[in-house]
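Asks: sequence-free structure coming up:
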């Protein structure tokens, strides 16, 4: 009889550092390496428990005195765009999607630099050079795609307008990182990228689009609450977001569980591979 053995990764905790979302807070992350033949299985399993991928690492906030960061995902089957979101889709109807393998290009990097310099000049990625950018895009041990959005109607020729690095999970799409032309403010490109990922997931029959972390009282992350129905991972389960006014970023230190208890509650997969029927690809599309 052939037995399957559980995948048993080692978990670590980062040193505290300044929180990028809430003033006066310190952040700390719980993380594990993502590598080897079971990388896809581990990514699928831990993504369902609030983890996110960054290159070959899976991480989840594990702050000592705060639990404000909540993993968020859109429930695709029930999603209905709002009037403003439908207007965003219409304004960007000229854009063409191209889904490619995770390979960095100079066009992507130039767009990335313009985006950072305009929106996140003082952020942790502000000094990223082209080699570090290439590592962010290309160093992925799981099924990932780079989704580009091009405007081919310009007199000066085609222009790359937006890009998103996306992981293809067995139950959805995980938007790892996106960036776009900061001068096209009217088009609401960040919103459009999310809406198009919902459309891709709907066409592929995938139930979720993972957005990363929603942080109450953070202006940087507040926009995610407008994609209803939104689910958040809280208390070890996924639940509807509900009324955003019911959430507070103020968490008493004694309400945060110790690291050992957090790790003990993580469900790990066995070594059976992901069902290939649940893994899809991202199609390119022509202008609708």
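Replies: Perfect, thanks for sending it. Remember, it's a predicted structure, so these values are computed and weren't measured experimentally. Numbers count the residues shown, from 1 in each chain.
Asks: all contacts plus neighbour counts: C-alpha atoms, from now on.
Replies: Fine.
Asks: Helix, strand or coil: sort out the closest residue to residue 163 other than its chain neighbours for me.
Replies: Distances taken as Cα to Cα, 6 or more residues apart in numbering place residue 148 nearest to residue 163, at 4.5 Å, with adjacent residues excluded. For residue 148, the assignment made with DSSP: H, G, I helix; E, B strand; the rest coil gives strand.
Asks: gap between residue 148 and residue 97?
Replies: According to Cα to Cα, to the nearest Å, residue 148 stands 6 Å off from residue 97.
Asks: so where do the helices sit in this protein?
Replies: Using DSSP state H, the helices of the chain run over 39-47, 83-91, 106-119, 130-138, 189-204, 259-264.
Asks: Neighbours of the residue nearest to residue 163, how many?
Replies: 23 (other Cα atoms under 10 Å).
Asks: and the helices of the chain, which is most packed in?
Replies: Comparing the helices of the chain by mean neighbour count (mean count of other Cα atoms under 10 Å), helix 39-47 comes out on top with a mean of 22.
Asks: what about residue 181, how many neighbours?
Replies: 22.
Asks: Wait, the residue nearest to residue 163 touches residue 166, no?
Replies: No - assessed by Cα atoms under 8 Å, residue 148 is found out of contact with residue 166, at 10.6 Å.
Asks: For stretch 198-218, what is the distance to the chain centroid?
Replies: 8 Å (Cα atoms, centre = their mean, to the nearest Å).
Asks: Straight-line length of it, end to end?
Replies: Taking Cα to Cα, stretch 198-218 runs 24 Å from one end to the other.
Asks: Mind listing residues that contact that stretch?
Replies: If you take Cα atoms under 8 Å, 6 or more residues apart in numbering as the criterion, stretch 198-218 is touched by 21-22, 52, 68-77, 170-176, 197, 221-222, 224-225, 232, 244, 247-249, 280-283.
Asks: Second structure follows, compare the two:
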């Protein structure tokens, strides 16, 4: 007997666990699997609704008493680099960009380990071995690229971004870089370069993951002009990050059933929205 996967994706909720961004809070995620011939259409649609990809899973924060994690993206047409960002771009002109298929290398893994040891030693990825790293890079059912930045002077790998190509933009899934070059602000530089890549490709947005007001780890994202956040079910221009007030009352968070009911899905039978 032949069995086929259900057309409609099934959504699940993770068990609460300590929030990695805000002390004293608990996080919970709404997620669904990403597989089959319609994976690209599903990823495009849910990314536009605040979801993020991790290997073959799409997820979105769904905490019971907090809604501070907000998906963020840069509107490429509205983006104008600041003076400091222009100087930063010139400071890194010795780096050469190289975009490749999603294939993990030992050089990438060594850089990844150095980055985690210095920046996220107590994080959930700190103990990731080379096989798990390879899975993070290579297990993608959609159109993905590894964007490497090579130092022209000594040909060393300096920074890496695992990037998904969406119908309306680029999604920076995960980035890492040499941690001992703070003056180069490599994380910011890669975002600036992805804005250029998106502009060259005629794409509207660069998706940055989540902006978390009050989190030092995520504060840098609010420094980009043209930033939008997915707030209360729609994309909203973030004009003044310091003046933003998120909903923290438990009753401001919709029940899971309502959240799922309000998700717009593409027509997966044809792969079109």
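Replies: Perfect, I can see it now. This one's a predicted model, so the numbers in the text were calculated from it and none came from an experiment.
Asks: quick one on the thing from earlier: can you flag the buried ones in the contacts of stretch 198-218 of the first structure?
Replies: Using 16 or more other Cα atoms under 10 Å as the burial test, the contacts of stretch 198-218 of the first structure include 21-22, 52, 68-76, 170-176, 197, 224-225, 232, 280, 282 as buried.
Asks: ok, back up a step: which among the helices of the first structure is found nearest to residue 239 of the first structure?
Replies: helix 39-47 (15.0 Å; Cα to Cα).
Asks: contact partners of that closest one?
Replies: Against helix 39-47 of the first structure from outside (Cα under 8 Å, 6+ apart): 7, 34, 52-53, 58, 141-143, 169-171, 266-269, 271-274.
Asks: 7 Å - rerun?
Replies: Applying Cα atoms under 7 Å, 6 or more residues apart in numbering, the contact partners of helix 39-47 of the first structure are 141-142, 169-170, 268-269, 273-274.
Asks: What is the equivalent residue in the first structure for residue 194 of the second structure?
Replies: Matched by TM-score structural alignment, residue 194 of the second structure corresponds to residue 197 in the first structure.
Asks: Would you quantify the distance from the equivalent of residue 218 of the first structure over in the second structure to residue 246 of the second structure?
Replies: Residue pairing (TM-score structural alignment): residue 218 of the first structure is matched to residue 215 of the second structure. From residue 215 of the second structure across to residue 246 of the second structure, the span is 13 Å (Cα to Cα).
Asks: One more: residue 51 of the second structure?
Replies: In terms of Cα to Cα, residue 51 of the second structure sits 18 Å off from residue 246 of the second structure.
Asks: out of everything not next to it in sequence, what's closest to residue 188 of the first structure?
Replies: Nearest residue to residue 188 of the first structure, sequence neighbours excluded (Cα to Cα, 6+ apart): residue 88, at 6.4 Å.
Asks: what about that neighbour, distance to residue 80 of the first structure?
Replies: Distance of residue 88 of the first structure to residue 80 of the first structure, computed by Cα to Cα: 14 Å.
Asks: likewise residue 150 of the first structure?
Replies: Using Cα to Cα, residue 150 of the first structure is found at 25 Å from residue 80 of the first structure.
Asks: swap in residue 49 of the first structure?
Replies: For residue 49 of the first structure relative to residue 80 of the first structure (Cα to Cα), the value is 25 Å.
Asks: before we move on, back to that, wait, the residue nearest to residue 163 of the first structure touches residue 95, no?
Replies: No - between residue 148 of the first structure and residue 95 there is no contact under Cα atoms under 7 Å: 9.5 Å.
Asks: Centroid-nearest residue for the second structure?
Replies: Taking Cα atoms, centre = their mean, the centroid of the second structure lies closest to residue 209, which sits 3.3 Å from it.
Asks: Show me how far stretch 10-24 of the second structure is from its chain's centre.
Replies: 17 Å.
Asks: which residue numbers in the first structure go with it?
Replies: Stretch 10-24 of the second structure maps onto residues 10-24 of the first structure, going by TM-score structural alignment.
Asks: returning to that earlier point: leaving out chain neighbours, which residue sits closest to the match of residue 194 of the second structure?
Replies: Spatial nearest neighbour of residue 197 of the first structure, excluding adjacent residues (Cα to Cα, 6+ apart): residue 209 at 6.9 Å.
Asks: if I look at the counterpart of that neighbour in the second structure, how far off is residue 241 of the second structure?
Replies: Under the alignment by TM-score structural alignment, residue 209 of the first structure pairs with residue 206 in the second structure. Distance, residue 206 of the second structure to residue 241 of the second structure, using Cα to Cα: 18 Å.
Asks: Then residue 63 of the second structure?
Replies: In this view, residue 63 of the second structure and residue 241 of the second structure are 21 Å apart by Cα to Cα.
Asks: now swap in residue 14 of the second structure and tell me
Replies: 29 Å.
Asks: repeat for residue 23 of the second structure
Replies: According to Cα to Cα, residue 23 of the second structure and residue 241 of the second structure sit 20 Å apart.
Asks: Ok, residue 98 of the second structure next?
Replies: Taking Cα to Cα, one finds residue 98 of the second structure at 33 Å from residue 241 of the second structure.
Asks: Residue 22 of the second structure too?
Replies: Distance of residue 22 of the second structure to residue 241 of the second structure, computed by Cα to Cα: 17 Å.
Asks: cool, and residue 267 of the second structure?
Replies: Going from residue 267 of the second structure to residue 241 of the second structure by Cα to Cα gives 36 Å.
Asks: what's the answer for residue 36 of the second structure, then?
Replies: Distance of residue 36 of the second structure to residue 241 of the second structure, computed by Cα to Cα: 39 Å.
Asks: How about residue 96 of the second structure?
Replies: For residue 96 of the second structure, the distance to residue 241 of the second structure - Cα to Cα - is 33 Å.
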